[in-house]
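Asks: One predicted model, sequence on top.
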Amino acid sequence: MSTFEVAVVGRGLIGSAAARHLAEAGRSVALIGPGEPEDYATSTGPFASHYDEGRITRMIDPDPAWSHLAIRSIGRYADIEERSGIGFHSGTGLVYSGANPHADLAHALELDVDAREVTAAEVAERFGIDMTSADAIILEAAPAGHINPRRMVAAQSRLTATAGGTVVDAAVSGAVPTADGVQLTVGSDTVLAGSVLLCTGAWAAELVGVDLPLERSLRTILMAELDDGPALPSLISRTDPATCEEDPRHDVYWVPPVRFPDSRVMLKIGGYDPAATMADDVPTVVDWFRSGGSVAEADDLEARLREFLPDRTIRSRDFKPCVVTNTPHDLPWIDWVDDRVAVAVGGCGSAAKSADEIGRLAGTLFTEEGWTDPVLKLESFRP
């Protein structure tokens, strides 16, 4: 039986970041989680949010806490890439329109974010994007853009191992408290950890038997192969929740065309779906991933894409299921759930870009000093 000071369960974006920070701080740490399923249709999970080729990076946000998380994380990208030898970041910029874009811009400028207001005519001329319905449009320059989450997890995992951490490619099926810590069933083996950090997204509650009020929204994303045209930035176009509820076309995001495993270069688009199903348990999440996603939601996303890019042609398309795990306070849930187990879960659809800082903050729970951040208070990350 292997023994560690800390076991990080969940080898995704947040878990791999937490393990790296703990290992580089000299802690004895195991990063535990299975690889990507070969066949969604037959796998029983667990599934993870980083099985993807693109996630948006940005620092502008209506919530200052998310801006701080993003600025800190993005500021470390280059170091992680250089030391791991794995590139994952592309600074393509971001076109942004929110419910209160002028307030968002003012806050971003206070934090020295490179962003400015632009006109719909400029966006149309530079990118071929129709944003005429937006009240105001913000252009955020690089390092806004996107990351490759698969490669980011690989980079963090490699640095964890380089720092002396142990990376275990297996799922955890059980966690039992003992006098010395927590005994984990990992595949056919057993791991004993003095304490455990769960970075398991939609799977956390069932693993530890703690009632975590997480909302698991079953969603579909569309990948579209476009004809040749202007290079595109990332995009977020959102308005107030009431308007989105009435007309979901007012809530759209995309990652610009990137190369997917099947060699196609495709734009990935998602958005708000008022008809999205909420999963009450893990079996429902598993069934969703195995289903392949919603054709109706994919069709709706394609229609939205055509409205934003009226002069582009969609050569081919694909779609896949995903799950957005939300918390009651719209920030990641980072806290102890008992004297041995802590959680860092609930990305709220915004955590990928900020995962390195979320993981670092979660890791401070396992240090002698504890959480001492002068700007981001632990209380803000508790529901």
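Replies: Structure's in. What do you need?
Asks: make it CA atoms for all contacts and neighbour counts henceforth
Replies: Noted.
Asks: so where do the helices sit in this protein?
Replies: 13-24, 64-74, 77-84, 101-110, 120-127, 149-162, 204-208, 241-246, 282-291, 295-308, 355-364 (DSSP state H).
Asks: Nearest to residue 178, out of the ones you listed?
Replies: Among those, helix 204-208 comes nearest to residue 178, with 13.5 Å by CA to CA.
Asks: Packing partners of the closest one?
Replies: Helices and strands touching helix 204-208, by 3 or more CA pairs under 8 Å, 6 or more residues apart in numbering; DSSP states H and E, are strand 172-178.
Asks: can you list contacts of the strand it packs on?
Replies: 9, 32-33, 182-187, 207-208 (CA atoms under 8 Å, 6 or more residues apart in numbering).
Asks: same question, stretch 327-336
Replies: 66, 213-215, 342-348, 351, 358, 362, 365, 378, 380-383.
Asks: and the contacts of strand 172-178, which are buried?
Replies: 9, 32-33, 182-186, 208 (16 or more other CA atoms under 10 Å).
Asks: which one of the helices of the chain has the most crowded surroundings?
Replies: Between the helices of the chain, helix 13-24 has the highest mean count of neighbours, a mean of 29, where neighbours are mean count of other CA atoms under 10 Å.
Asks: wait, what's in contact with residue 200?
Replies: Residue 200 sits next to 9-10, 12, 15, 344-345 when contact means CA under 8 Å, 6+ apart.
Asks: okay, now the one to match up with it:
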Amino acid sequence: MDEEVVDWEVVESVTRVRYAVIGAGLTGTAAAKHLASRFGSEVCLIGPSEGQHGALGACYDEGRIYRGLDPIEVWATLAQKSIKRYPAIASASGIDFYRECGILVFGVPDEYVRETERVAASMGTDLERFDGAAAIKSRFPMIGVPASSRVVGLYQATGAGHLSPRELVEAQTALGAAAGLARISEEVRRVVKTSTSFSIELEHGRVEATDGVLVCAGAFTSLGGLVPDPPLDIHLAGAQALLCELSPKSTAALADMPCLIYEGETADRCFYLLPPIRYPDGRMFLKIGPSTAFAPTLRSRSEVEAWFKRDSCTPDFIAAARVAIKDLLPGAEVVAARPLLCVTDASPNSHPYVDLLDDAQTWGVCTAGNGWAAKSSEELGSVAARMMANRETHWCRDPDLPKADFVALRKEVKVEPSRRPLCALL
């Protein structure tokens, strides 16, 4: 992409647009790009970026797992549609944001593993199955398999690996800019619907959106001021991971490892691991994070903001992560570690929310990533943009993604939770 397109001008003051997208993270930038491809400068993306002092978000990282292996079909479908477009996004933006290295899901054949295999079979996802620890170790000698009477492995070699959320956001915003997307790098205080439009109150000033507002603000979507009542049924939890710097010898030995999702006997023994990745400071870090364990419930904006700003992981998670590294990557020498803190927004049925919340069908939301949205953000944004633009049908018209899978649940609606989600920032 030409340099003059990448270095696009940030709009400091926009008073009137057709569509406003609130939230400049992975789904917000994707949705804004798709809307701008149709409406150009009539679309505005609002929200602070990582470079701004005090900005809080889930994209400030270099490693998230992408793959087509998911235990819920809607997430697997979103992932596969998104991954197919990765090469085009990278080529058009000039930003190589992903690396294909494969993924191995292994451990006890619990519900997560069984459902992952079932969904993969129903969708025709190519994978290799391993029965028993010996078979896994033979194929992946760098990986340790804790003793268990029953161990299986599911390996996806292609269409799987890790991506940089930072660079994907940069790529999507660059493509949006090329289509004419306007940008306001301010925090939104609240959204007010008037008789003819939306009034979006910022830290400094106001934006008027005539045709619709799409809220893609992650954990902050449900904390007040951005969506209409009744409140969304969202569970917020503190997510944590360790970035582990290894010795040069260990880093070299694990350079070709796949991404890992390990299912242990109990929730506090379930982890995901990414191979050593270079971070902006030039250092290489192996990332390890948990599933649903070690994730405290967060009930208010102050608790969410405090968690984002923590400077350490919890001692119980650090201890469990060190044991997991020792068991799953025998011989790996950790010489330093630093925390990575974030917040997940989960729905009772583990489905994403992409829905219109008002009677006029103009106030949209795209949230409830359930810890799985990074890899699927391109298609999530596309679905949300099509929903906003199709005022007559109010949906994306894709038979693979029925509207019923994306309904935003409100707190007075009781829905039984689905299987235990791997609710972490994969």
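Replies: Nice, I can see it. Source: prediction; values computed, not measured.
Asks: Nearest to residue 198 of structure 1, out of the helices of structure 1?
Replies: Between residue 198 of structure 1 and these, the shortest gap by CA to CA is with helix 204-208, which sits at 6.6 Å.
Asks: Find the nearest non-adjacent residue to residue 202 of structure 1, please.
Replies: Ranked by CA to CA, 6 or more residues apart in numbering and with sequence neighbours excluded, the top spatial neighbour of residue 202 of structure 1 is residue 325, at 6.1 Å.
Asks: do you know how far that neighbour is from residue 378 of structure 1?
Replies: Between residue 325 of structure 1 and residue 378 of structure 1 the distance, using CA to CA, to the nearest Å, works out to 20 Å.
Asks: How about residue 77 of structure 1?
Replies: On the measure of CA to CA, residue 77 of structure 1 and residue 378 of structure 1 end up 24 Å apart.
Asks: Check residue 317 of structure 1 too.
Replies: From residue 317 of structure 1 over to residue 378 of structure 1 the distance is 42 Å, taken as CA to CA.
Asks: what's the answer for residue 302 of structure 1, then?
Replies: Following CA to CA, the distance that separates residue 302 of structure 1 from residue 378 of structure 1 is 40 Å.
Asks: Tell me which residues of stretch 222-234 of structure 1 come out buried.
Replies: 222-226, 232-234.
Asks: show me the contacts for residue 237 of structure 2.
Replies: Residue 237 of structure 2 touches 295-298, 343-345, counting by CA under 8 Å, 6+ apart.
Asks: related to what we said a few turns ago, which one of the contacts of strand 172-178 of structure 1 is nearest residue 199 of structure 1?
Replies: Within the contacts of strand 172-178 of structure 1, proximity to residue 199 of structure 1 (CA to CA) peaks at residue 9, which comes in at 5.8 Å.
Asks: how about the aligned residue in structure 2 for the closest one, what does it touch?
Replies: With TM-score structural alignment defining the correspondence, residue 9 of structure 1 maps onto residue 22 in structure 2. If a contact means CA under 8 Å, 6+ apart, then residue 22 of structure 2 has 28, 45-47, 188, 213-217 as its contacts.
Asks: Among these, which lie within strands?
Replies: Filtering the contacts of residue 22 of structure 2 for membership in strands, criterion DSSP state E, returns 45-46, 188, 213-215.
Asks: can I get those residues in CSV with distance to residue 272 of structure 2?
Replies: Converted to CSV, those look like this (distance: CA to CA, whole Å):
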residue, distance to residue 272 of structure 2
45, 32
46, 32
188, 34
213, 35
214, 32
215, 29
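Asks: which ones are touching the spatially most central residue of structure 2?
Replies: Ranked by distance to the mean C-alpha position of structure 2 (CA atoms, centre = their mean), the top residue is residue 374 at 2.6 Å. Taking CA under 8 Å, 6+ apart as the contact definition, residue 374 of structure 2 lies against 26-27, 64, 66, 165, 426.
Asks: Residue 305 of structure 1 too?
Replies: Residue 305 of structure 1 is in contact with residue 269, counting by CA under 8 Å, 6+ apart.
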